[in-house]
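[1] sequence isn't available, so here's the structure alone:
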């Protein structure tokens, strides 16, 4: 397929998806749900930071 035709088809499909997305709305989450997901995000960020600075866990090697 020619690159220009591929780009045109992609643009048409993207426009269709954008118009359908405008019709779809998620229900508003309650405060409890939003706070819960925020805590999950904070926890994931903290564990990701801990992995960067933690010493690698390796078995101790003692030559015989």
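    Yep, that arrived. Worth saying up front: this structure is predicted, and the values here are computed from it rather than measured.
[2] CA atoms for contacts and neighbours, from now on please.
    Will do.
[3] show me where this structure has its helices.
    Secondary structure of the chain, counting by DSSP state H: helices at 3-23, 31-53.
[4] this is the other structure I want to compare:
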């Protein structure tokens, strides 16, 4: 393969990989608020269940 052709293919693949990494990074950033919202929601459920359960009897 001619060196210039190989270099052109390398640059094309590099651009594709960078675009894929950017897309993955943006997707991860978009998921973060949902994950935080889910953790906060389950924490509130746990607190609510602790408040709703009867207090243990102290001797």
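    Nice, thanks for sending it over. Nothing here was measured: the structure is a model prediction, and the numbers come from that model.
[5] list the TM-score for the superposed pair.
    The TM-score (TM-score structural alignment, normalised by the length of the second structure) is 0.43; 28 aligned residues with a Cα RMSD of 1.4 Å.
[6] next, format the helices of the first structure as CSV and append mean neighbour count.
    CSV is the format used below for those (neighbours: other Cα atoms under 10 Å):
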stretch, mean neighbour count
helix 3-23, 11
helix 31-53, 11
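[7] tell me the contacts of residue 44 of the second structure?
    For residue 44 of the second structure, no residue meets the contact criterion (Cα atoms under 8 Å, 6 or more residues apart in numbering).
[8] against residue 50 of the second structure, how distant is it?
    According to Cα to Cα, to the nearest Å, residue 44 of the second structure stands 10 Å off from residue 50 of the second structure.
[9] and for residue 52 of the second structure, the neighbour number?
    Residue 52 of the second structure is flanked by 9 other residues according to other Cα atoms under 10 Å.
[10] what's around residue 41 of the second structure, how many residues?
    12.
[11] and if you look at residue 23 of the second structure?
    Neighbours around residue 23 of the second structure, by other Cα under 10 Å: 12.
[12] quick check: which element contains it?
    Assigning secondary structure by DSSP states H and E places residue 23 of the second structure in helix 3-52.
[13] gap between that helix and the chain center?
    Offset of helix 3-52 of the second structure from its chain centre (Cα atoms, centre = their mean, to the nearest Å): 4 Å.
[14] cool, and stretch 37-54 of the second structure?
    Remark: stretch 37-54 of the second structure is offset 23 Å from the chain centroid, using Cα atoms, centre = their mean.
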